[in-house]
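**Q** Take this sequence and fold it.
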Amino acid sequence: MISTEALAPLRGENWKKANRRLTGKMLQEFLYENIIQAETETKKGEDRYRFQVELGGAVYTFEVIKRLFNSFHVFEETIEKEKAGNKLPVLAQDLLLELQQTAPISSETASHLIKEYYHTLAADCHLLDKTTTAADMAEMDYAELEGEMNGHPWITYNKGRIGFSYADYLDYAPEQQQPVRLFWLAVHHTAASFQTAGGWNEERLLEHELTREEREHFRRIVQQAGADPRGYYFMPVHTWQWEHQIISLYADYLADQRLIPLDFSRDEYLPQQSIRTFVNRTNRHKHHVKLPISILNTLVYRGLPSERTLIAPDVTEWVQDIREEDEFLRDICDIGLLGEIGSIDVAHDRFHSLPGAPYSYLELLGTVWRESIYEALKDEEHPMTLAALLHQDAAGRPLAQELIERSGLAPKDWIEALCRAILPPLLHYLYKYGTVFSPHGQNAIVVLKQNIPQRLIMKDFVDDVNISDQPLPELSFVPEQLKTVLRREPPQGLVQFIFTGLFICHFRYLADLLDVKGLLDEKTFWQQAAQTISSYEDQFPELSERFKLFDLFQPTMTKLCLNRNRMLEDGYREGDDRPHAAEHGQVENPLSACHHPGFVE
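**A** Next up, the predicted model:
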């Protein structure tokens, strides 16, 4: 039974504030994705406008600043709503229902969206109760800081988590910062595939993750079940996944002892922003663990795709080999790559033999072991995800501002250091090797020293490494087993991973935040980014043809949309592959504009 105390964050004051914030975000991102349009706009100052939007008979008025990338900053405190001359409360779900009257959103889709918005609002109420200051966060441990985040900055239903009950939310959501223990299973060799890389093997991996007593305890359980432990792999599973999916859907595996339930291991873990990745809090030098949880959050179910789980260690060896053989990446950039050094996949024999089965049924049971962030650090280095730089505390003070002031650098110089730390290694992998990571806020980790950005660490290769479809000689060395699984993208598609994944999905918000807080003009921010790219290109004139092929300075790019996908295109139907961002129109590229005199005023 959920206690009354656990419901306390849902009080009226928080509910109203969460609704206003979410409504502001919806208006802002729906304007960007051309889901809504301003009926009228009135200039309120040098760069401030008052917009009016009519939806389903309701009229919303609010103030905005027009931003680069054809984007906007909506001032949530200015939102007013009227209908038939009456002032009405600002509620996110009502905005959606009003939008549905004019946009092609089915009632089925609208119902699921309302559910996701309710879940998001409930989580936002909990976040509003947090009292952690920006000063506190500047000193927080990497894993602890992840529990302070607000979620995806662009997707409006960013904490939908369909499949979680409220009790599950309290137990497993990262912002609850509740330590969990992992349940372990024994899976027969005939039912699973176990892969390792980097000198690891099954025995060494288990010795690293489990004590001798735990390993012996697990072996005894298998023996007591009348089976031989030598014929089994040991793997952890998330408790929610075990109870909600595995027991029922793998019942025949349990019946014939292809699966044998074991016990909880002793270590405690903290869930990270992705929900399915866990950092060991008992011993932080042990591996991070990525586990499937079949809940729908943002655009996808949070499972582990079988085909990518199988090749995860091979992808690790390949991207790390590139780094080790390239002096620029290894010595100059000093990029860190958190290797996925072990994986186990238990494909469901019925679902995997069914042509066109929904993808969530192909991602049910597996484990990926990733190198610990703490093993990749040097003395005095402090890591945090890029997502953390967008965070503001309850008083509205950004963590980025706290870090800048502590560093002693001017904001412009701090952003220059950030761009130098992040962009060159990403550009080098793209231009020289036709390979991209997905450098969004969760995957990209900035390493600070004395609060100044120093270098980049990347993670999550199993889902987010992609290669060019062009016949580049550097790609002739890609192992055959990777070519059949890694996404091969045309040049424009490959560029989008940096342009949209980093610039639009992260830098767009950071530039806006610094500008609104009076720290750095938005145009100056993008000038710094453009200068970093130009400086890289000056270092490698031999790659000039690649700069044209993968052109980050082109005047416009295809606009990718994350809210439009769910709301107007795919809805909630589930195909045999994960959904991708929707394409809609073009977006102006401020990096191109940087080449014109007068861009920086």
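**Q** all contacts plus neighbour counts: C-alpha atoms, from now on.
**A** Fine.
**Q** from what I can see residue 442 touches residue 386, true?
**A** Yes: contact criterion C-alpha atoms under 8 Å: residue 442 and residue 386 qualify, at 6.6 Å.
**Q** mind listing the helices in the stretch 201-350 of the chain by residue range?
**A** Listed in chain order, the helices of the stretch 201-350 of the chain (DSSP state H, counting those that start in this stretch) span 202-209, 212-224, 239-241, 247-249, 251-255, 306-325, 327.
**Q** For residue 58, see how far away the closest residue to residue 93 other than its chain neighbours is.
**A** Using C-alpha to C-alpha, 6 or more residues apart in numbering and skipping the chain neighbours, the partner closest in space to residue 93 is residue 114 (6.0 Å). Look at residue 114 and residue 58: by C-alpha to C-alpha, to the nearest Å, they are 18 Å apart.
**Q** for residue 338, same thing?
**A** From residue 338 to residue 58 the distance is 50 Å (C-alpha to C-alpha).
**Q** roughly how far is the biggest strand by length in the chain from the heart of the chain?
**A** Taking DSSP state E as the criterion, the chain has its longest strand at strand 71-83. Centre-to-centre, strand 71-83 and its host chain are 27 Å apart (C-alpha atoms, centre = their mean, to the nearest Å).
**Q** and that strand, what other elements does it pack with?
**A** Applying 3 or more C-alpha pairs under 8 Å, 6 or more residues apart in numbering; DSSP states H and E, one finds that strand 71-83 contacts helix 12-32, strand 58-67.
**Q** now the longest one and strand 71-83, what's the angle there?
**A** Here helix 12-32 runs at 120 degrees with respect to strand 71-83, directions being taken by axes from the mean of the first three to the mean of the last three C-alpha atoms, to 10 degrees.
**Q** Next secondary structure element downstream of helix 12-32?
**A** Past helix 12-32, further along toward the C-terminus, the next helix or strand under DSSP states H and E is strand 40-43.
**Q** Next, the structure of the following sequence, for comparison with the previous one:
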Amino acid sequence: MIFTPAIVLPPARRTAPAATDFTLRRFDPGTDAALLHGWVNTERARYWGMIGTTVPEVRAAYEQLDGSAHHHVLLGLLPAPRGAAEPEPMFLLEHYAPEHSALAGRYAHRHGDTGMHLLLAGPGDGKALPGFSAAAMEAALAHLFADPAVLRIVVEPDAANTAVHSLNSRLGFRPAGRIELPGGDDTPAKTALLSICTRADFAAATARPASAAVHLSPGRWENANRHLLAKAIAEFTHERLLAPVPADGGWSVGTGTHTYRFSATVHALEHWVIDPDSLEATVNGEPAAPDAAAFVLAFRDTLGMPDAQLPVYLEEITSTLASHCYKQLHSTASAAELAAGTGDAVADFQRTEAAMTEGHPCFVANNGRLGLGATGYLDHAPETGAALALQWIAAHGSRASYSTLPGLDVETLLQDELGARQLARFRARIAEACAASGLDPEDFVLIPVHPWQWEHKLSVGFAGDVASGHLVHLGAGADLYQPQQSIRTFFNRSAPTRHYVKTALSVLNMGFMRGLSAAYMEGTPAINAWLTGIFANDAELARGNVGLLREIAAVGYANPLYEAAGPDAPQRKMLAALWRESPAGSIAPGQQLATMASLLHVDSAGASLAAAHIRRSGLAATDWLARYFDAYLVPLVHCLCRYDLAFMPHGENVILVLEDSVPVKVLHKDLAEEVAVLGDRQPLPPQVERIRAAVPDAERRLVVFTDIVDCFLRFLAPLLAREGICSEDRFWDTAARSLRDYRDRHPETAAAFDALDLFAADFELSCLNRLQLRNNAQMLDLTDQSGGLIYAGTLANPLAGAGAETRPGPPSGGPGQPPPSVPLRPDDAQTLLCACRLARSNG
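**A** As a prediction, this is how the structure comes out:
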């Protein structure tokens, strides 16, 4: 809340001060309570809610605030007036964490929010000065925004306090709606007008420099470069593009004038973990700052970067570094805190979604998002925890169509997602637009659109359709959505049991323009219905530990202009959407939700979320892992053996359901675009036929080895080993035992299981970064993904020979168990070097 009584100043002051004249110090309840008592006990301060209090009561209230880690109180001071010895207190500033206040759960909180209360000084001698309130307010806001972690300031003055609403508006606050706030020990209940001031709004209101990129600082930039450079060397070595050599007790890679030295441990699957702090770079023998982009430039020939791809890849690297700077500043929750949660499963699910710092574990340039500006990043990147309203468009039925699961009609879907009143408003706007275009309002269908997509692509690239009336912009929907790690998928924060919405977003990220094919949308529900039937009628899949988040409806728009431009035109994927089931309504009380990608999250202290969940569960590590593999790994292998069915089961596509941090169920999503039936043995309905893929039998096992073992479990095993949770041998033994147990209870698929050769000595190394380096505009031809893969020899299989019987060794799961990983010995290096040379000679 903000209170602004008429300000009167001593005779010595006849002009209002500037915001820069104020200084701030901590409020001391012991010495300052009497001063504040005089301020709050006036009729003009009634909105502060402390009229009638005594000095001891004021002191007690502020002693309680002073002891809170989430609430801070300051005094704003002006220099001592003529004849006075001490600076003069002129306002009280309280700032607090909204998520730990009465605002929690009552508005769309996001990272970087800070709540503020401001109380201006009480009456004195002299004449009130116009402009004083604004100067004091500006000083308070400038002080808060001086902290780079503060991105928005939230206030909740009484809705009846019209004077302060006007002042708020002058300083950049925008109303965000009325909310009902309960009373506290010292404050009455009230109807508040929630208002929010962003950095950009404050800068515009006060003619200050904008600071949307305030997270970019020298220290964070160096940390980001060390982090990404360590990852780049590790992943390029894993893909055998680089070959580190022993050097001074550590390792070294070099090319031309550039040399990089570092310490590392090497794990199963030739997985390198490089200590970022150990990195030392030299150029022409002179020390240089670690620089990920300079590294790419230096090694461009070694990496095989085509000239046409290099500038875009450098831009993706720089964007990834910038996002890491943001994450350093704002991802502050510990792994233990995220694992424990708050008891609100949905809020905790989305808190974890926004807390993750890494992106895809394999890709080096994994946060490119080329096309988003600085403000667009803050509004749309998943790590910001932003909440936004989707835009809605009405599209003429001659160019757009819906498809739904059997039994679901479009009107029911829209009623459920929008509500009757909002849907009626949209229908009225369509009728109004048709009065000018002459088109029939009954012929229009509704499409949700990413707000960035409407502003930057559709309103420009589809301008002809807008002008002709075939596209009608209806405005923003009422619900607020949070971007998920996949950036173009949204979770409904206003009504969590409503569906996810996936939209097209024409930004370049990790080798693909994130469009959405209107043609693919047509068959989406049919594919989901077919998958639902398989899962419902298969005893292994119906055990209750695996399920699907079905895509129940889809809509796509075919722009005649771009349809005529050819099948590969990215503009054909600019306007489409689908609705996917939310997990929020299907979990039992006490259960938690978390994207599987979060298991690999490491907090600022180096602790992983996976280890935190295992510790919290109270289970031995191998017991926890056995339940995880039984829900994640085994059903995927069964689908492949029984139905030739392959998922894309990376961390973003899998939602974990946990009870007391124990995985009890896995939910798969992103089905229609990313599932495939391999080969022609499995009969498919005609409308599902497009998911059939011609894949050589020898590549079938890579569905397990590449997508699961190399691209996810390779990272999880060393994390647990490093924290002493479970040795790598025990990790892979547990995985292998789960697979052998599956084979034993399913003799009918034993032949197909054995054909995968999952316990073979080695498997082919399929390289993801090489795909992005080759063509970062489109890594693969989606019509022939198998034909575009790049291999680099083979990897030793950690499942080989494991699981038949328990290996001798110390028990796992104890937090004191030392990690088994040790630095790679120099005499082991020759094996890696030979393999790297072989891989290069084989292309």
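**Q** on that earlier part again, out of the helices of the stretch 201-350 of the first structure, which comes closest to residue 27 of the first structure?
**A** With C-alpha to C-alpha, the closest approach to residue 27 of the first structure among those belongs to helix 239-241: 34.5 Å.
**Q** Give me the neighbour count for the counterpart of residue 443 of the second structure in the first structure.
**A** Under the alignment by TM-score structural alignment, residue 443 of the second structure pairs with residue 231 in the first structure. As a burial measure, residue 231 of the first structure scores 13 neighbours (other C-alpha atoms under 10 Å).
**Q** Spit out the contact partners of residue 231 of the first structure.
**A** Contacts for residue 231 of the first structure (C-alpha atoms under 8 Å, 6 or more residues apart in numbering) come out as 188, 189.
**Q** Residue 283 of the second structure pairs with which position in the first structure?
**A** By TM-score structural alignment, residue 283 of the second structure lines up with residue 83.
**Q** Equivalent analysis for residue 370 of the second structure, please.
**A** By TM-score structural alignment, residue 370 of the second structure lines up with residue 162.
**Q** Leaving out the residues flanking it, which one is nearest to that match?
**A** Per C-alpha to C-alpha, 6+ apart, closest to residue 162 of the first structure is residue 296, 5.0 Å.
**Q** Give me the aligned partner of the one you found over in the second structure.
**A** Superposed on the second structure with TM-score structural alignment, residue 296 of the first structure falls opposite residue 508.
**Q** try residue 516 of the first structure
**A** In the second structure, residue 516 of the first structure lands on residue 722 (TM-score structural alignment).
**Q** can you tell me how far that match sits from residue 467 of the second structure?
**A** 60 Å.
**Q** In terms of neighbours, single out the busier of these two.
**A** Each of residue 722 of the second structure and residue 467 has its neighbours counted (other C-alpha under 10 Å); residue 722 has more, 20 against 12.
**Q** Regarding the residue nearest to residue 112 of the first structure when sequence neighbours are not counted, what is its secondary structure?
**A** Closest residue to residue 112 of the first structure apart from its sequence neighbours, by C-alpha to C-alpha, 6+ apart: residue 572 at 7.6 Å. Put simply, residue 572 of the first structure is coil when judged by DSSP: H, G, I helix; E, B strand; the rest coil.
**Q** any idea how far residue 572 of the first structure lies from residue 260 of the first structure?
**A** Between residue 572 of the first structure and residue 260 of the first structure the computed distance is 34 Å (C-alpha to C-alpha).
**Q** Have a look at those two and say which one is more surrounded.
**A** Set residue 572 of the first structure next to residue 260 and count neighbours by other C-alpha under 10 Å: residue 260 wins out with 22 against 17.
**Q** corresponding residue for that one in the second structure?
**A** Residue pairing (TM-score structural alignment): residue 260 of the first structure is matched to residue 472 of the second structure.
**Q** Its match touches residue 395, doesn't it?
**A** Yes: assessed by C-alpha under 8 Å, residue 472 of the second structure is found in contact with residue 395 at 6.5 Å.
**Q** most centrally placed residue in the first structure?
**A** residue 442 (4.2 Å; C-alpha atoms, centre = their mean).
**Q** so what corresponds to that one in the second structure?
**A** Using TM-score structural alignment as the criterion, residue 442 of the first structure maps onto residue 652 of the second structure.
**Q** residues in contact with residue 631 of the second structure?
**A** 545, 546, 663, 664, 665, 666.
**Q** Give the aligned equivalent of the last one in the first structure.
**A** What that stands for is residue 666 of the second structure. Under TM-score structural alignment, residue 666 of the second structure pairs with residue 456 in the first structure.
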